[in-house]
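> Generate a structure from the sequence data that follows.
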Amino acid sequence: MLMPTVRQLLGLLCISLFFTASAIAEPCQDYTEVKRPLYGDLHVHSSYSFDSYISSQRNDPREAYRYGKGEAITLPDADGKQAVRAQIQRPLDFMAVTDHAEFLGPIHVCTQDSSKLGYWFPACIATRSSFFILQLLAADYWVNLGVAGSGKEKESSFACTLSDCDAAEKSAWDNIQKATADFNDACKFTTFVGYEYTDAPEFNNLHRNVIFRNEKVTDLPISAYDTGSYNFPKLWQLLRKECLEGKPGCDVMSIPHNPNLSGGLMFPDPKTPQEANDRLTFEPVVELIQHKGASECRFDRLAGRGAATADEACDFEQIKNDSLAMLGSVAGEVRTLEADPVAIDDFGRRNMVRNVLKDGTRLEQDTGQNPFKMGFIGSTDTHSATPGAAEEDNYPGHLGRRDAGYRNIQDHFSSNAGGLAVVWAEQNTRDAVFDAIRRKETYATSGTRPTLRFFGGWNLASDLCENPDMIRTAYANGVPRGGDLPAATEGSPRFLVAASKDPGPPGRIGTDLQRLQIIKGWTDAEGNTHEQVFNVAGGDTGATVNPKSCAPEGAGFASLCTVWQDPTFRADENAFYYVRLLENPTCRWSTLQCKSAGVDPFSANCAVQAKKATAAAKDEGAWGEDVYGKCCLDPEKEPFYSPIIQERAWSSPIWYSATKAPSK
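Modelled structure (predicted):
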């Protein structure tokens, strides 16, 4: 047998590497140039997060990925026993586990190795305890240690003087990366390495989810300990230094989430041009909806007016206050003073993303640059390792035992089932999904899965909906959501909007569509911002729900498509446009869970039923005097709540710039 020479071996190795690389780069079998919708969740906490672990939640990142793929996992019940089987009805296409960077090391010390001295630190013992009061004390310890503190510098846990928290953090970070790599399945299920940057001074939410493109990541998560409080721009600086410029192949974004609870602090005017550029570089999208409310816009039905809006559809899933103190409810009573309701006139304008977008058009008029060009996604913010658990009829809660069983109604009634992130991508791979988010070709949903297309341009034909090659033509003659219209020509821009209803999970038909709306925001020549809602397809179908069964009554639309031309367009005004899709009415998760407990929100005898259900729950060990009383809230006396909701989706905007001609 002839032995190959060294040169021949090297040649064979090069050929092998070439074909291996080619195989890796080979498109997926379902690759499509016109893209398809992929549904995901980029805000997921596991037992590696302090607030998940202290809620008796023991599923780690691997279990979270299993759940996202459609497998069943076990959650704690209201007593903290691992006894609840949870499974999503439809698997996700992509996801990221985003455990808190803050306390990642200390929690690892507290929970993983009893041979370490720090494991026996009193706060660690309370963290591991199954006794509810001790868990609440542990929660208070961790929150006040730094997450919600107002100091410029964060404090470290005393457990770190007893054990090496740096080594523990590195171990946890390595475990997260390993789990993410193990569950990434190109073309089938995409996973991203990520974490949450958690700064909440005075309970004002300034959180971001940091998502990496691939396995090239920072050596450790960059946390609020590294930046100090009130200083998220430094997060961008450090990500640039340690990732974009400091590590070949590293790419990253940070996603601000639920600004409705930020006390108006999430989106300040940039202090410098560099800060504006960093925001545009690192924050292409914003989380528009999650368990702790919707952040599109705000309308108070009782006051009859909104936060810089007259749009009555903006009453959807609003929280009564404007900070994370809304989480301080125990045994049916709010225990934090900061959780008092905030009047509509006192509510921070930029807590709502629509107002941020409007202010961006004004800033562009003043400075020539719009720092607030953000697309939309939704996610869950689950702390139960249940990514995508946004189904109203299959909602297990999102905070371990603290909203399991009866506690979901008692303490987390104002929370919603969460949302989903949807991207239009050529295929289900890390690069394709990441690139779709980077170019803002995304939309958010309140948990259902309708499809939604949105294009803008100057030359879109009015009969484009009848074109069998509609989408290719729209890409060729316009820009998709997240894009910028080219410089104005004669006339006004046209927009293609096309949507199809959610087909529904196995065994259940999805909800019909009701209407499609285009929301326009702009700044006039005097520097005043405006908004207008246009109904462009569909309309009030008269559909409702059966109050006894919650079954839908009345038909809507399986699909809607239209080409709409802006009748108010002015070439000298900066503007943006996005689509809001509304489904026919359905029952809220709380309505379904109240009914399952024998309490009917639609019944004249609701209060009597609630007392009976409360007595039965207390006989089983429930805390609190009025466990099911919230089921009987009168929507006529509530500014936001209704037992019936309209699930919805929001497309990323398309922008028009009057100050300069953006590239197409």
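> Please count neighbours and contacts with C-alpha atoms only from this point.
Noted.
> and the most centrally placed residue in the chain, what does it touch?
In the chain, the centroid-proximal residue (Cα atoms, centre = their mean) is residue 379; its distance is 2.7 Å. Taking Cα atoms under 8 Å, 6 or more residues apart in numbering, we find residue 379 in contact with 40-43, 287, 289-290, 388, 418-421.
> what do you get if the cut-off is 6 Å, keeping everything else the same?
Residues near residue 379 by Cα atoms under 6 Å, 6 or more residues apart in numbering: 41-43, 290, 419-421.
> Tell me which of the residues you listed fall in helices.
Assigned to helices by DSSP state H, none of those qualify.
> Now distance to residue 476 and neighbour count too, for these, in TSV please.
Formatted as TSV, the contacts of residue 379 follow (distance: Cα to Cα, whole Å; neighbours: other Cα atoms under 10 Å):
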residue	distance to residue 476	neighbour count
41	30	30
42	31	28
43	34	33
290	34	30
419	31	35
420	28	32
421	26	30
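> ok, now which ones touch the closest residue in space to residue 447 that isn't next to it in sequence?
Once flanking residues are discounted, residue 447 sits nearest to residue 419: 4.3 Å by Cα to Cα, 6 or more residues apart in numbering. Contacts for residue 419 (Cα under 6 Å, 6+ apart) come out as 289-290, 378-380, 390, 445-447.
> run this one through as well so I can compare:
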Amino acid sequence: MVFLIGIVLIFTVNTWNEGWFSNPSSPKSKNPDVVLENQTQTQSKQILFGDLHVHTTYSMDAYAISLPMLNGEGAHPPKDACDYARYCSALDFWSINDHAEGLTPKQWQEEKDLIRQCNASAGDPKNPDMVSFLGWEWTQMGTTVESHYGHRNVIFKDTDEDKVPARTVAASGPYTELFSGPPFLMRNILKIVAPGGNRQAYYDFADFVTDRLSYKHCPSGVHVKELPKDCTEWAATPAELFEKLQQWDIPTLVIPHGNTWGFYTPPGITYDKQLKGKDHNEDVQKLVEIYSGHGNSEEYRPWQEVSIDRNGKPVCNEPSLGFEPSCWRAGEIIRARCLKEGDSAKECDEKASIARENHAIAGVSGFNTVPGADLDDWGNSGQCPDCFLPAFNYRPGNSVQYALAITNFDNPHKPRNFRFGFIGSSDSHTARAGNGYKEYWRKGLTEASGPEKPNAFGMMEPAKNRKKPVSKSIPFSPKGLGPFEIMDNERQASFFFTGGLVAVHSKGRDRDSVWDSLNRKEVYATSGDRILLWFDLKNSLGEKSEIVAPMGSEISFSQNPTFKVRAVGAFKQKPGCPDKSVSGIGAERLQRLCKGECYHPSSERKKLLKSKWLESFLKFLRTSPFPN
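Just a heads-up that it's a prediction; the model follows:
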């Protein structure tokens, strides 16, 4: 058997504890010098915390939620991200990851320059106060399980001009316009109406979008280094993205994220096709983000919202194991309305069946098929009832546990598995990297934004919210609907959280050391607290060295392994900000960025509940590959 020694803490925990589990056994023979080297390396490393998923208002959706019509607080450019990471959340490293679909070549150059400036302010490059990485997000979304691949962050080791791509690579597909901005007519209506006030904000937004749309697409089939610098580059699949990155031939990591997030992920999906052919590249796709401000993507459950029949048509499943599919709830809403109007039970059953079918076919837009339904009508449907802070409209077939368990046998002589290291990050859209250090200010630290008026002059909420409840379902049609109307923004707002973190065991604070740790997968995830964790393969009693290999290692065994696990709770926080933050950028800017509340550790640590983290470890160890 092969064990990947990785681990995740995706819960906010409360002690410190130390323990071992499993029966002692020896791995296959190992060079004593290598064993001693591993032991020395494990003892000499430090744990650093970072965030590898941060958006600024250079992302189109982030710009939209900064506008007055959504009660936004105004723009947060890349400079804010650097200052927040350094002075508010006091991270050791972070990366910028604006949506490539909305980035112009000019903005990409500005981000490269900003990241270099941020690093230049970090002090000695061999021992910086913070390492800033450059990257973007490839934001692919499909309308069906066949066409959907999901979102990936692309991160580069270096920042020198000749060591980073000249252009970002965006994801082409049916939802491309969602991150390219509203059409010309809508932009001008916004300037005229100026919902929420501050007309200048809408003029600036319109100019931002117009500039983005003025760039032509790069020609296809041309090597990336031969393309003009001022065009926008696109890739429809992960395979195309990997090919373009390989042509640049620079150190790169590609990190999938939000896999179970049903806000945009079609129901009934599984991760199997992601393991096929060139749509997975083990050389760069080594890590997966399992927790963010959009929820937990780790846990597998045996239920699904829909099943896919032989003709590829989604069919609504019945409730199971405490889970109620939203398509099923749609039928129950229509049934209740029908009975209230005095129709027969038979007729209402037929209407409920049609409602389930319409919702299942509509996928992520199913909420549009039940006119006038409100949050109370939908209840807890679509949600994982026993998961830790689950992503909205949970898709368990796309979970990390499912991905780890599957095997691809397209080449029977070389079966293929995912061997991910696990990270957490924020997915902040307000330039607030590592925003989970204190639980406060929900509107600023999560994406739970919305219009002050019920429908923002009819432009920001679906027409369903302006229709009266009726006793029959309406088949979904995207005709005439804008991007904000296709997805369930209103209900999603109840399922945003503060972000997670990625922790690395690193030999130093410098860029090379952090990057090497990420590549070794010597990482773990937390849901925001800076928990210290060691999860090592342990040698049997009497051996010269106690530790054989740290987390992230891949070792072959003929017997059950033994692990040594140690965990220490995060520091409890003091109110306010430390003096170095105040002296760094001043109280006024700290108030603007983080409401005067920074990462400000005391000398007292939180307690870990042994049963909680031990249960999580054991659950992870039981996840083993099985044949498809």
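> about what we covered before: for residue 17 of the first structure, see how far away the residue nearest to residue 447 of the first structure is.
Distance of residue 419 of the first structure to residue 17 of the first structure, computed by Cα to Cα, to the nearest Å: 42 Å.
> same thing with residue 56 of the first structure?
Counting by Cα to Cα - residue 56 of the first structure and residue 17 of the first structure are separated by 47 Å.
> Select the longest helix from the second structure.
Assignment by DSSP H; longest helix in the second structure turns out to be helix 345-362.
> If you count neighbours, what's buried in it?
By 16 or more other Cα atoms under 10 Å, the buried positions in helix 345-362 of the second structure come out as 348-349, 351-362.
> Of residue 56 and residue 17 of the first structure, give the one with the bigger neighbour count.
A side-by-side neighbour count of residue 56 of the first structure and residue 17, using other Cα atoms under 10 Å, places residue 56 first with 29 against 12.
> for the stretch 351-500 of the second structure, what spans make up the strands?
Applying DSSP state E, counting those that start in this stretch to the stretch 351-500 of the second structure gives strands spanning 406-407, 421-424.
> and residue 237 of the second structure, which of those strands is closest to it?
strand 406-407 (20.7 Å; Cα to Cα).
> now what about that closest one, what contacts it?
With Cα under 6 Å, 6+ apart as the test, strand 406-407 of the second structure has contacts from 416-417, 625-628.
> Number of residues surrounding residue 606 of the first structure?
As a burial measure, residue 606 of the first structure scores 21 neighbours (other Cα under 10 Å).
> what's the straight distance from one end of stretch 216-225 of the first structure to the other?
Terminal residues of stretch 216-225 of the first structure are spaced 22 Å apart (Cα to Cα).
> Repeat that for stretch 538-550 of the second structure.
9 Å.
> centre of the chain versus it, how much separation?
How far stretch 538-550 of the second structure lies from its chain's middle: 36 Å, per Cα atoms, centre = their mean, to the nearest Å.
> Give me the buried positions along that stretch.
Result for stretch 538-550 of the second structure [16+ other Cα under 10 Å]: buried residues 538-540, 545-550.
> Likewise for stretch 238-258 of the first structure?
Applying 16+ other Cα under 10 Å to stretch 238-258 of the first structure flags 238-240, 242-244, 250-258 as buried.
> what secondary structure does residue 336 of the second structure sit in?
Following DSSP: H, G, I helix; E, B strand; the rest coil, we place residue 336 of the second structure in the helix state.
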